[in-house]
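Peer 1: the following comprises the amino acid sequence and a computationally predicted model.
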Amino acid sequence: MKMSASIAVACCVLVAWGGGAAHAAPAKMAVSFTWCGTATPATKVTGIPAGTAILRFRLRDHQAPSYPHGGGDYPVAGRSVSIPCGGLKASNFDGPHPPPPQIHDYEWTVSALNAKGMPIATASAVRKFPQ
């Protein structure tokens, strides 16, 4: 009888901890983008974590990492967002323009910031320009 009680307690503890059922992991934030010439790219961000107030974007040239391409901020409410070509209003954005005939790899990084400006998630994607 003692063993049956122990097994019953163990089962209840497993169920309480979630061990008795499969739980889906939270969606990881992801970003994809398409070039729009030298304007800010068309961008899709999915898996935006709860508590995100602003998405902060930055463009980085892998062949010229010190060049300041800049980026911009985008207010968000929801789990995903699609930003059209040129839809990211950024006064300091300088789009891709490697010297001809070079092709560079550009990384478009997005950080999800909470209302206090603290980062809570980051994602990035890389594309060549020109393609």
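Peer 2: Looks like it arrived, so ask away.

Peer 1: use CA for all of it now, contacts and neighbours both
Peer 2: Fine.

Peer 1: now the helices for this protein?
Peer 2: Ranges of helices within the chain are 2-17, based on DSSP state H.

Peer 1: and here is the other one:
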Amino acid sequence: MRPITTLIAAFALTASAAQAEMSLSFNGWGNIPSCTTGRPNTVGNPAFTLKGVPAGTTRIHLRLKDLDVPSYNHGGGKVKMSSDGTIPAGTFKYKSPCPPSGRHTYEWTATAKKGGKTLATAKAARQYP
């Protein structure tokens, strides 16, 4: 029985490795006003690209977090999933990056949803300014 258990475990590991993880990328902050006052502007989102989105995904939830001040809510948006994995700039509004001093690292989290079920999550971070 032990060889069968090992074979099943090896098959499960191979099958999970064959599934690509979802990834998120964005090239910059888009055309937003410069902000270093600690009082963010309400702006349109940057363009996003998602890869490895699970089959059946109907919506993507996006949230922005300042990793240097994680308690501040920058908001985000919920969008219908496009067939090409892109979310155009300006699809939703959020509170822009706006550190009161120095550079902060900001992280977008994209969550793939089908109904109320989470299918996958991906993150991408970038400094501002």
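Peer 2: Arrived safely, thanks for sending. Please read these numbers as outputs of a predicted model, since none were measured by experiment.

Peer 1: TM-score for this pair?
Peer 2: The TM-score (TM-score structural alignment, normalised by the length of structure 2) is 0.73; 107 aligned residues with a CA RMSD of 2.3 Å.

Peer 1: give me the buried positions along stretch 6-25 of structure 2.
Peer 2: 22-25 (16 or more other CA atoms under 10 Å).

Peer 1: redo the residues you listed as a markdown table? Include distance to A124 of structure 2.
Peer 2: A markdown table is the format used below for these (distance: CA to CA, whole Å):
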| residue | distance to A124 of structure 2 |
| --- | --- |
| M22 | 11 |
| S23 | 8 |
| L24 | 6 |
| S25 | 6 |
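
Peer 1: any idea which of the residues you listed is closest to A55 of structure 2?
Peer 2: A55 of structure 2 lies nearest to M22 out of the buried residues of stretch 6-25 of structure 2, by CA to CA, at 11.0 Å.

Peer 1: could you find the counterpart of that closest one in structure 1?
Peer 2: By TM-score structural alignment, M22 of structure 2 lines up with M29 in structure 1.

Peer 1: pretty sure its match sits against V45.
Peer 2: Yes. Counting by CA atoms under 8 Å, M29 of structure 1 touches V45, with 7.0 Å between them.

Peer 1: tell me how far the closest residue to V126 of structure 1 other than its chain neighbours lies from F33 of structure 1.
Peer 2: Excluding its sequence neighbours, the residue lying closest to V126 of structure 1 (CA to CA, 6 or more residues apart in numbering) is E107, at 4.3 Å. Distance, E107 of structure 1 to F33 of structure 1, by CA to CA, to the nearest Å: 10 Å.

Peer 1: can you work out which residues contact both of those two?
Peer 2: Listed contacts common to E107 of structure 1 and F33 are A125; contacts here mean CA atoms under 8 Å, 6 or more residues apart in numbering.

Peer 1: who has more neighbours, these two?
Peer 2: F33 (20 against 17; other CA atoms under 10 Å).

Peer 1: separation between that one and G47 of structure 1?
Peer 2: 15 Å.

Peer 1: the residue nearest to V126 of structure 1: what's it in contact with?
Peer 2: 59-62, 124-127.

Peer 1: show me those residues that map onto strands.
Peer 2: Residues of these located in strands (DSSP state E): 59-61, 124-127.
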